[in-house]
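# model this:
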Amino acid sequence: MDIGHSGARTSAATRTADAPTAPTSPARRLRDLVLAYVALTKPRVIELLLVATVPVMLLADRGSVDIVLIAVTLVGGWLGAASANTLNMVVDADIDQKMKRTARRPLARHAVGRGHAFVFGVVLGAASFAVLWAFANLLAALLVMATIAFYVLVYTMVLKRRTSQNVVWGGAAGCMPTLVGWAAVTGSISWQPIVLFLIIFFWTPPHTWALAMRYKEDYAAAGVPMLPVVATEQQVAKQMVVYTWATVAATLALVAATGWIYAVIAVAAGAWFLRAVHKLYAGTRRGEPIAPLRVFLQSNEYLAVVFCGLAVDSVIHLPTVLSTL
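Prediction:
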């Protein structure tokens, strides 16, 4: 009796295993394909574009808010960033398959072909140039093109796999929204956007290295020589302290062009971020367990607070308000 029941269960299981799975509906396949193409653009990374561009434009056009120009610049900038991110995934498809953190990216799981992704990235870049040239100005459009070229050709194809200083110099691509936003408003470049460029430039290494400390095994498996892969935790944390101090110093250099609201926020947020990075460094010196991912998340919050403070300060235009009282 037991054998008969066992055989029946086995036969049933075999029939179930051999039964064809239900085909995916066309609507579901289309939705999955659309989501895969959206994922190519790295939507969450593009958040930095919003954080950096809008406050810069408000500072450049201090005292007024041109909603249409801001919207157009954001659309053009988003298309450019989406292009750079897509082309980055095309080049990095091989190493993305080796890293747990990136194994679910569209090209790594073959949800989109590399050729299709390449064409998609090029079309996004062309659309970015067209939008910015038509509705902002040529300088803004050219700066976005330079950003895409630098990110893909210099950072992704040269620096990333060859040097532990990859994010130091490659991070310059992520700073470009400050120049693009200013150029869209003024048609030129001044010292203020250069300082804002430097804020993000110095912020990028501690931000990225904190994440790389958490996933250094992934980078090692993929053969990417991020600093946490080739240096000790203490050495990495020490470098993070240096760059964080440089970041805070750069934020304070902008006080000459802002009001007291930005100054207070820059000092307070800088002290908060410095405390977190120094705490990480102290932990590595004492050999204690560290939480680099916490510093990574705090770095995002820090940059958002500083740039939002700049936006508020620029819109309120407090010096002009006080002069009328």
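# Only C-alpha atoms from now on, for both contacts and neighbour counts.
Fine.
# Quick check: closest non-adjacent residue to residue 196.
Counting by C-alpha to C-alpha, 6 or more residues apart in numbering, residue 178 is the residue found nearest to residue 196 once chain neighbours are left out, at 6.2 Å.
# So that neighbour versus residue 69, what's the distance?
Look at residue 178 and residue 69: by C-alpha to C-alpha, to the nearest Å, they are 15 Å apart.
# now for the helix or strand where residue 176 lies, which elements pack on it?
If you go by DSSP states H and E, residue 176 is part of helix 172-186. Applying 3 or more C-alpha pairs under 8 Å, 6 or more residues apart in numbering; DSSP states H and E, we find helix 172-186 packed against helix 47-60, helix 67-91, helix 138-149, helix 191-214.
# Could you dump these into CSV with distance to residue 185 added?
Shown next, in CSV, are these (distance: least, C-alpha to C-alpha, whole Å):
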stretch, distance to residue 185
helix 47-60, 6
helix 67-91, 8
helix 138-149, 9
helix 191-214, 12
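# closest to residue 32 out of those helices?
helix 67-91 (17.0 Å; C-alpha to C-alpha).
# helices and strands around the closest one, which ones?
helix 26-40, helix 47-60, helix 114-135, helix 138-149, helix 172-186.
# Which residue lies nearest the spatial centre of the chain?
residue 45 (3.5 Å; C-alpha atoms, centre = their mean).
# ok, how many other residues are close to residue 68?
Residue 68: 11 surrounding residues under other C-alpha atoms under 10 Å.
# Tell me the spacing between it and residue 222.
44 Å.
# Ok, residue 165 next?
17 Å.
# In space, what's closest to residue 248 - neighbours in sequence excluded?
In space, residue 248 is closest to residue 270, 5.4 Å off (C-alpha to C-alpha, 6+ apart).
# Next: residue 236.
residue 228 (6.1 Å).
# My read is that the one you found contacts residue 238, right?
No. Applying C-alpha atoms under 8 Å, one finds residue 228 not in contact with residue 238, separated by 11.5 Å.
# just to revisit the earlier point, take the helices and strands packed on helix 67-91 and write them to JSON lines, including distance to residue 293 and mean neighbour count.
Shown next, in JSON lines, are these (distance: least, C-alpha to C-alpha, whole Å; neighbours: other C-alpha atoms under 10 Å):
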{"stretch": "helix 26-40", "distance to residue 293": "22", "mean neighbour count": "14"}
{"stretch": "helix 47-60", "distance to residue 293": "18", "mean neighbour count": "22"}
{"stretch": "helix 114-135", "distance to residue 293": "30", "mean neighbour count": "19"}
{"stretch": "helix 138-149", "distance to residue 293": "28", "mean neighbour count": "21"}
{"stretch": "helix 172-186", "distance to residue 293": "20", "mean neighbour count": "25"}
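# Please generate a structure for the following sequence too, so the two can be compared:
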Amino acid sequence: MALSVRARLIYYAKLSKPRIIWLLDLAALSGAFLSGKLMPLNILAVLVGGTLASAGSMIVNEGIEIDRDKVMRRTSKRPTVMGYVSKKEAIYVGIALLVMGTLVGLLDNLLTSFFIFLGGAVYILIYTVWLKPRSPWNIVIGGLAGSAAAWAGFASTTSSFTISSLLLGLLIFMWTPGHFWALAMRFKEDYSKAGIPMLPVIMPENFSAKMIAISNALMIPFALALSLYTGIVYAVVASILSALQMYFSVRLIRNPTGEEAWRSFKFSSPYLAILLILVMISAFVR
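Now for the predicted structure:
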């Protein structure tokens, strides 16, 4: 039975992973604000272009991963798995959205467009196609997709790439492994069934917990280094939040279970979101 346009749009919206897109858009906004140049039309262009490209990349990802998603309880109800959107259709539509987003980025400048495309290319080719089914380094290298969102935002108002934007991107890059390894530890059985070699799948729980803690510890210097460009309020809040993040990491080491990993995972999302918002507020106040 043919789907209505409304139903099809709803399915594609679900496939686009809006909970991830809003964080990527927040990264782009924080990059744009970090520059200190508030240019509404430029920011609008990078948000629209970035959202289209991110949505397209997610949709391609779920088109490619239908067979893996079928065996994972967490992903078994996705529209691609249920047959509402075919693999070929998801890939074609996703690529079209990625191209559209890249072209919208050109309304800002070539560098913005490049970073928008880079984020999608890393997520689809390096993360989804190459590393995810083969290597526990998948989510480590895949973190560059999030970094590219921040770099696109900064480039949208400056047409440049500087140390401050590099640090913002590296914060996101370093945040990614600990966040998603905690998720994989919580859903270890799912990832194991799908044959995805996430670190917690191929290594013991106590080792995975230590690696999550090390990853989070390595992230903190980048979070604090941004205070050179954002001021004392950001530095104080970032220090407090980072201490809390390490508190959850230590708890996980002491009790390396899926439930404790889930607590770490649930804290890490607002941790990054609050820091990105603080970057925006600090830049606006300046």
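# Can you calculate the TM-score here?
The TM-score (TM-score structural alignment, normalised by the length of the second structure) is 0.95; 286 aligned residues with a C-alpha RMSD of 1.6 Å.
# Check which helices and strands the lengthiest helix in the first structure is in contact with.
Ordering each helix of the first structure by length in residues (DSSP state H) puts helix 260-286 first. Applying 3+ C-alpha pairs under 8 Å, 6+ apart, one finds that helix 260-286 of the first structure contacts helix 233-253, helix 292-316.
# let's see 10 Å
Applying 3 or more C-alpha pairs under 10 Å, 6 or more residues apart in numbering; DSSP states H and E, one finds that helix 260-286 of the first structure makes contact with helix 191-214, helix 233-253, helix 292-316, helix 318-323.
# ok, now how distant is the residue nearest to residue 211 of the second structure when sequence neighbours are not counted from residue 196 of the second structure?
Leaving aside its sequence neighbours, residue 211 of the second structure sits nearest to residue 178 (C-alpha to C-alpha, 6+ apart; 7.7 Å). To residue 196 of the second structure, residue 178 of the second structure is 17 Å away according to C-alpha to C-alpha.
# So these two - more neighbours on which side?
Between residue 178 of the second structure and residue 196, counted using other C-alpha under 10 Å, the more crowded position is residue 178 (28 against 21).
# Can you name the residues that contact the more buried one?
139-140, 184, 208-209, 211-219, 249, 261, 264-265, 268 (C-alpha atoms under 10 Å, 6 or more residues apart in numbering).
# if I line the two up, what does it land on in the first structure?
In the first structure, the residue paired with residue 178 of the second structure is residue 206, using TM-score structural alignment.
# quick one: that match from residue 284 of the first structure, how far?
Residue 206 of the first structure is 15 Å from residue 284 of the first structure, by C-alpha to C-alpha.
# before we move on, what about residue 81 of the first structure?
Distance, residue 81 of the first structure to residue 284 of the first structure, by C-alpha to C-alpha: 35 Å.
# And residue 296 of the first structure, by the same measure?
16 Å.
# more neighbours, the two?
The residue with more neighbours, out of residue 296 of the first structure and residue 284, is residue 296; 22 against 19, by other C-alpha under 10 Å.
# Please say which position in the second structure that one maps to.
In the second structure, residue 296 of the first structure lands on residue 265 (TM-score structural alignment).
# Is that match in contact with residue 213, as I believe?
No. Applying C-alpha atoms under 10 Å, one finds residue 265 of the second structure not in contact with residue 213, separated by 11.8 Å.
# okay, and the common contacts of the two?
Both residue 265 of the second structure and residue 213 are in contact with 178, 182, 245, 248, 249, where contact means C-alpha under 10 Å, 6+ apart.
# Who wins on neighbours among these?
Ranking those using other C-alpha under 10 Å puts residue 182 first, with 31 neighbours.
# distance of that residue from residue 100 of the second structure?
From residue 182 of the second structure to residue 100 of the second structure the distance is 33 Å (C-alpha to C-alpha).
# Would you mark the buried spots in stretch 273-282 of the first structure?
Buried residues in stretch 273-282 of the first structure, defined by neighbour count with 16 or more other C-alpha atoms under 10 Å: 273, 274, 276, 277, 278, 279, 280, 281, 282.
# repeat for stretch 261-280 of the second structure
261-265, 268, 271-280.
# Then stretch 185-196 of the second structure?
Neighbour-count burial for stretch 185-196 of the second structure [16+ other C-alpha under 10 Å]: 185, 186, 187, 188, 190, 191, 192, 194, 196.
# what do we get in the first structure for the fifth one?
Structural correspondence for residue 190 of the second structure with respect to the first structure (TM-score structural alignment): residue 218.
# what does the helix or strand hosting that match contact?
Element membership for residue 218 of the first structure, per DSSP H and E: helix 216-222. With contact meaning C-alpha under 10 Å, 6+ apart, helix 216-222 of the first structure is reached by 94-102, 161, 209-210, 212-213, 223-230.
# Also stretch 104-113 of the second structure?
Counting by C-alpha under 10 Å, 6+ apart, 41-50, 52-53, 98-99, 101-103, 114-118, 148-149, 151-161 sit against stretch 104-113 of the second structure.
# So for it, first residue to last residue, what's the gap.
End residues of stretch 104-113 of the second structure are separated by 7 Å (C-alpha to C-alpha).
# Residue 192 of the first structure -> the second structure?
Matched to the second structure by TM-score structural alignment, residue 192 of the first structure sits across from residue 164.
# Now for its match: which residues touch it?
31, 34, 35, 151, 154, 170, 225, 226, 227, 228, 229, 230.
# what do you get for residue 301 of the first structure?
269, 273, 295.
# For those residues, which ones persist in the second structure?
Cross-checking those against the second structure gives residue 269 as conserved contacts, using both residues aligned by TM-score structural alignment, their matches' C-alpha atoms under 10 Å.
# Specify which member of the contacts of residue 301 of the first structure is nearest to residue 86 of the first structure.
Taking those together and measuring to residue 86 of the first structure by C-alpha to C-alpha, the closest member is residue 295, at 27.1 Å.
# Next one: that closest one from residue 319 of the first structure, what distance?
From residue 295 of the first structure to residue 319 of the first structure the distance is 35 Å (C-alpha to C-alpha).
# likewise residue 280 of the first structure?
Counting by C-alpha to C-alpha - residue 280 of the first structure and residue 319 of the first structure are separated by 39 Å.
# which residues sit in contact with residue 115 of the second structure?
Contacts of residue 115 of the second structure by C-alpha under 10 Å, 6+ apart are 50, 102, 105, 121, 145, 147-153, 155-156.
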